[in-house]
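Asks: no sequence on this one, just coordinates:
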């Protein structure tokens, strides 16, 4: 019974890692958009 539990923990960590990566990518994209919008506003 220990092995399945350990596998579940490993898969949960993998899911959390992927979620963090997705969230980080989304935040980076949003930051890039805000920076681009700010540059356009300053240009105007």
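Replies: Perfect, thanks for sending it. It should be emphasised that the depicted structure is a prediction, and the values quoted were computed from it without experimental measurement.

Asks: hey, let's count contacts and neighbours off CA atoms from now on
Replies: Fine.

Asks: Is residue 9 within a helix or a strand, and which one?
Replies: helix 2-43 (DSSP states H and E).

Asks: elements contacting that helix?
Replies: On a contact count with 3 or more C-alpha pairs under 8 Å, 6 or more residues apart in numbering; DSSP states H and E, helix 2-43 meets no helix or strand.

Asks: this is the comparison structure:
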């Protein structure tokens, strides 16, 4: 992983954790996976 940024614990639970798990399942099944994300906001 590259370009990792800190974010609120509330953001790292729930829907984001579910998205990470879904992506792991896709990758672990032997599929190629490209993920692009961005940052918006201030104050962490």
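Replies: Perfect, I can see it now. The structure displayed is predicted, hence computed values, not measured ones.

Asks: Let me see the TM-score of these two.
Replies: Remark: TM-score between the superposed chains equals 0.39 [TM-score structural alignment, normalised by the length of the first structure]; 22 aligned residues with a C-alpha RMSD of 2.0 Å.

Asks: thinking again about what came up before, for the helix holding residue 9 of the first structure, the distance to its chain's centre please.
Replies: The chain centroid and the centroid of helix 2-43 of the first structure are separated by 0 Å, computed with C-alpha atoms, centre = their mean, to the nearest Å.

Asks: can you check stretch 32-44 of the first structure too?
Replies: With C-alpha atoms, centre = their mean, you get 23 Å for stretch 32-44 of the first structure.

Asks: Give the buried residues for it.
Replies: Counting neighbours by 16 or more other C-alpha atoms under 10 Å, one finds that stretch 32-44 of the first structure has no buried residues.

Asks: Stretch 17-31 of the second structure too?
Replies: residue 23.

Asks: and if you look at stretch 16-24 of the first structure?
Replies: Under 16+ other C-alpha under 10 Å, stretch 16-24 of the first structure has no buried positions.

Asks: for residue 18 of the second structure, helix, strand, or coil?
Replies: Using DSSP: H, G, I helix; E, B strand; the rest coil, the structure places residue 18 of the second structure in helix.
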